[in-house]
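Chemist: no letters, just coordinates:
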């Protein structure tokens, strides 16, 4: 929910069944994005880490949901305290909210707003997990999520979207989470991997995706769910802004996918399925903060720029030596920064607010605001996340032992494997009759038995 909104409904809004139903559907679509992310990441890792990667996303659905009900919604969207945090006793346990009580200025119930924002809170720490593949203790990861959403995500969500939050009041535009979700998660991923170090065999052993079909399935489901993520962030359907965001989401994603593939072909000589999936996600990330401020032509530019920048950025881990396993930094941090800053260039002033970017006569003012938002969230999340990882690593330990990492984290942490071929009947079918003596088949059987 970006700043600069002008409510076009009546002075005293009444509950809208249409908007309420629309937002419940959008909430379900955003919830689907976390399992979609699990498939996307799960296909990108090696076989021995598949289940762990799936579980690192799925556990967020459990932990963050409980914390959101207990106190998270209050911290993020309660009454403002010093422009940095929210707090409302009525939101604790979601116990003081009336069934038909409306979210202030809108035509949807508080419960609907709360559950929609919950799905954002669930997805954000799950994004971090892609940078930590193969090497993190599951119990440590679960505790990290608990601490991270409490001291990083909930406050940052208030800064960006909460009434009174300092970035909200400054006029930083973040339609659906470029700063609060993607820069936040990308910076956190970088902070953690700088603490816990590289995988065994990084830059030496092949670490190719074990199932590109799973990657493509996950990317397709993410693309689908992102329409709820983005279009739903306007919290209604009364003035067409959500429709513009829906169109821009499709346009930017397509442009980014093509741009990534074009760069990949020129740089490496091939169009890869992994590149197509990664390019699509890069476009989705970049349009998330900007799609309510730009035109469809602007969305084309945002997507194309993000596709190329993110494709270039994923190789930086080899140059600088940080092991971002599944390119969370290269896609989510870089894509989030690009999309947020490009608002300051391409905002038309005719969609979600009157703020205009440099190319539409607005000067550098909005670009400056966007830069403040980008680097404030980046710095805070990077530092606090690194501190949390350092404390956990020095106390209970963040990494699995090296031998366990080599043998496979799935078996060690979950006592399971993703694929069990022991009962698949891969061998030759048993004979029901013996071959006749002296026959060719008998001779072959003797050779095999020997």
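Modeler: It's in. Since the structure is predicted, the reported quantities are computational estimates derived from the model, not experimental observations. Numbers count the residues shown, from 1 in each chain.

Chemist: rest of the way, CA atoms for contacts and neighbours
Modeler: OK.

Chemist: residues contacting the closest residue to residue 315 other than its chain neighbours?
Modeler: Leaving aside its chain neighbours, residue 315 sits nearest to residue 330 (7.9 Å; criterion: Cα to Cα, 6 or more residues apart in numbering). By Cα atoms under 8 Å, 6 or more residues apart in numbering, residue 330 lies in contact with 310, 311, 313, 314, 315, 316.

Chemist: please compare the first structure with the one that follows:
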């Protein structure tokens, strides 16, 4: 009891002069828990789809990315994203303004402590970087991945997140996409999914193909993949709903559109599978759900529930067809990050320009709601800008790491499995 009283007094002293909204603070605290569950969710989703001899390595790529990004975020990442734009250009925040997050200890606004917002956005950054790993499963050195994860966070994610998430404030200049271009991206279709998908494409091209490229995939544990997809689905309510930054009607509407789009996309993916292949698969159902979640991320605050049905259905129908692009163009995107995240992110971002409704939290009308072509053009510009920047810089990072330490495991290590090559542990003790 005494410790609780002391803690309460210390908290009051830290936040003196700031009347935070306790309801919103509690809501974001819960969202942080949901976002954290996405870490094992993504690890299980990816880990179940690779071979048994590399599944632990695949999962550790997710956890490793979280560790690297978490440290960089505290040192200067938060400042690069949400600091005052350097030179007022809207390109990147001042990395020294919030360096070390020292000032966040006592800072708060009318809704929540700054420290809480910093954790919330740190998880966005970490999960975005981890998404890329699915494209390079079974053949990338673990050390090279960790180096790429850190460099990509600094050179790509932090600047792009500033473009998309940093709003102008009192005497503070934010990012150019959200403030000058005024694109709609409620929770990160550009900064998260198009960004990660373009990086995955560039890294996969530089890394090269697996020895088994072109052969039928052999997931070692589809139930793990389905479990991971379920955890990601649950965490996505925090991802999208929490982006409302308030315990409000807007957050509730966002969670509704998130659910609707995911359900529609999963059904659409199953229908495509049944029509094309004659059967429905567990990996397909899981991938369909993820495609819907990806597509609704930018549009969850812009489209009505019926609009969300359309967004999900289009993503669920187009993304499984997009998976064939890797065979056609010869790049080895192992777990279809490009087909799901890049294509799904483009669909969701562009469809805002068609289906946005002023009645929803984003407050904009798209073409089909009488808003004209303006918003559609803006959405296309935002999507293309992020895609090109991420692809080019990601390719350069990959080439630099390749020349410095090498990216690719040896043929023997690829054949024997990455778990035994890089980690003492094994996913399963079969002896």
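Modeler: Noted; the coordinates are in hand. No experiment lies behind these values; they were computed from the predicted model shown.

Chemist: and the TM-score between these chains?
Modeler: Remark: TM-score between the superposed chains equals 0.92 [TM-score structural alignment, normalised by the length of structure 2]; 406 aligned residues with a Cα RMSD of 1.2 Å.

Chemist: quick check on the contacts of residue 330 of structure 1: which are buried?
Modeler: 310, 311, 313, 314, 316 (16 or more other Cα atoms under 10 Å).

Chemist: so the aligned partner of the second one in structure 2 versus residue 198 of structure 2, what's the distance?
Modeler: What that stands for is residue 311 of structure 1. Counting by TM-score structural alignment, residue 311 of structure 1 corresponds to residue 320 in structure 2. Using Cα to Cα, to the nearest Å, we find residue 320 of structure 2 at a distance of 18 Å from residue 198 of structure 2.

Chemist: likewise residue 408 of structure 2?
Modeler: Taking Cα to Cα, one finds residue 408 of structure 2 at 20 Å from residue 198 of structure 2.

Chemist: so which of these two has more stuff around it?
Modeler: For residue 408 of structure 2 versus residue 198, neighbours defined as other Cα atoms under 10 Å are more numerous around residue 198 (27 against 22).

Chemist: coming back round to it: secondary structure element for the match of residue 311 of structure 1?
Modeler: Residue 320 of structure 2 belongs to helix 305-322 when assigned by DSSP states H and E.

Chemist: give the buried residues for that helix.
Modeler: For helix 305-322 of structure 2, a neighbour-count test (16+ other Cα under 10 Å) marks 305, 307-320, 322 as buried.

Chemist: for it, which outside residues touch it?
Modeler: Contacts of helix 305-322 of structure 2 (Cα under 8 Å, 6+ apart): 256-258, 260-269, 272-273, 288-289, 291-293, 295-296, 299-300, 339-340, 343-344, 347-348, 351, 355-356.

Chemist: aligned to residue 127 of structure 1, what sits in structure 2?
Modeler: With TM-score structural alignment as the criterion, the equivalent of residue 127 of structure 1 in structure 2 is residue 131.

Chemist: cool, residue 108 of structure 1 as well?
Modeler: Under the alignment (TM-score structural alignment), residue 108 of structure 1 pairs with residue 112 of structure 2.

Chemist: repeat for residue 39 of structure 1
Modeler: Counting by TM-score structural alignment, residue 39 of structure 1 lines up with residue 44 in structure 2.

Chemist: surely that match meets residue 221?
Modeler: No - using Cα atoms under 8 Å, residue 44 of structure 2 is not in contact with residue 221, being 9.4 Å away.

Chemist: these two: who's more crowded?
Modeler: Each of residue 44 of structure 2 and residue 221 has its neighbours counted (other Cα under 10 Å); residue 44 has more, 27 against 18.

Chemist: host element of that one?
Modeler: Secondary structure assignment for residue 44 of structure 2, by DSSP H and E: helix 22-47.

Chemist: would you mind giving the residues in structure 1 matched to whatever helix or strand comes next after that helix?
Modeler: Following helix 22-47 of structure 2 in sequence order, the next helix or strand is helix 55-72 (DSSP H and E). Counting by TM-score structural alignment, helix 55-72 of structure 2 lines up with residues 50-67 of structure 1.

Chemist: that stretch against structure 2, how far on average?
Modeler: Mean deviation of stretch 50-67 of structure 1 from its aligned counterpart in structure 2 after superposition (mean Cα distance after the TM-score superposition for structure 1): 0.6 Å.

Chemist: for the equivalent of residue 223 of structure 1 over in structure 2, give me its contacts.
Modeler: By TM-score structural alignment, residue 223 of structure 1 lines up with residue 233 in structure 2. Residue 233 of structure 2 makes contact with 289, 290, 293 under the criterion Cα under 8 Å, 6+ apart.

Chemist: same check on residue 254 of structure 1?
Modeler: Contact partners of residue 254 of structure 1, counting by Cα under 8 Å, 6+ apart, are 280, 283, 303.

Chemist: and residue 359 of structure 2, by the same measure?
Modeler: Residue 359 of structure 2 makes contact with residue 304, according to Cα under 8 Å, 6+ apart.

Chemist: so the equivalent of it over in structure 1, which of the three states?
Modeler: For residue 359 of structure 2, the aligned residue in structure 1 is residue 350 (criterion: TM-score structural alignment). With DSSP: H, G, I helix; E, B strand; the rest coil as the basis, residue 350 of structure 1 sits in coil.

Chemist: tell me which helix or strand the aligned residue in structure 1 for residue 387 of structure 2 sits in.
Modeler: In structure 1, the residue paired with residue 387 of structure 2 according to TM-score structural alignment is residue 378. Residue 378 of structure 1 is part of helix 365-395 when elements are defined by DSSP H and E.

Chemist: give me the mean distance between that helix and structure 2.
Modeler: Superposed on structure 2, helix 365-395 of structure 1 shows a mean distance of 0.5 Å to its aligned residues (mean Cα distance after the TM-score superposition for structure 1).

Chemist: which elements pack onto that helix?
Modeler: The contact analysis (3 or more Cα pairs under 8 Å, 6 or more residues apart in numbering; DSSP states H and E) places helix 365-395 of structure 1 against helix 138-148, helix 184-196, helix 334-346.

Chemist: mean neighbour count, these: which tops it?
Modeler: Among these, helix 334-346 has the highest mean neighbour count (mean count of other Cα atoms under 10 Å), at a mean of 29.

Chemist: map residue 261 of structure 2 onto structure 1.
Modeler: Applying TM-score structural alignment, one finds that residue 261 of structure 2 aligns to residue 252 in structure 1.

Chemist: oops, could you answer that again for residue 372 of structure 2 instead?
Modeler: The alignment partner of residue 372 of structure 2 in structure 1, by TM-score structural alignment, is residue 363.

Chemist: how close does the closest residue to its match other than its chain neighbours get to residue 335 of structure 1?
Modeler: Distance criterion Cα to Cα, 6+ apart; nearest residue to residue 363 of structure 1, sequence neighbours excluded, is residue 357 at 6.5 Å. Distance of residue 357 of structure 1 to residue 335 of structure 1, given as Cα to Cα: 19 Å.
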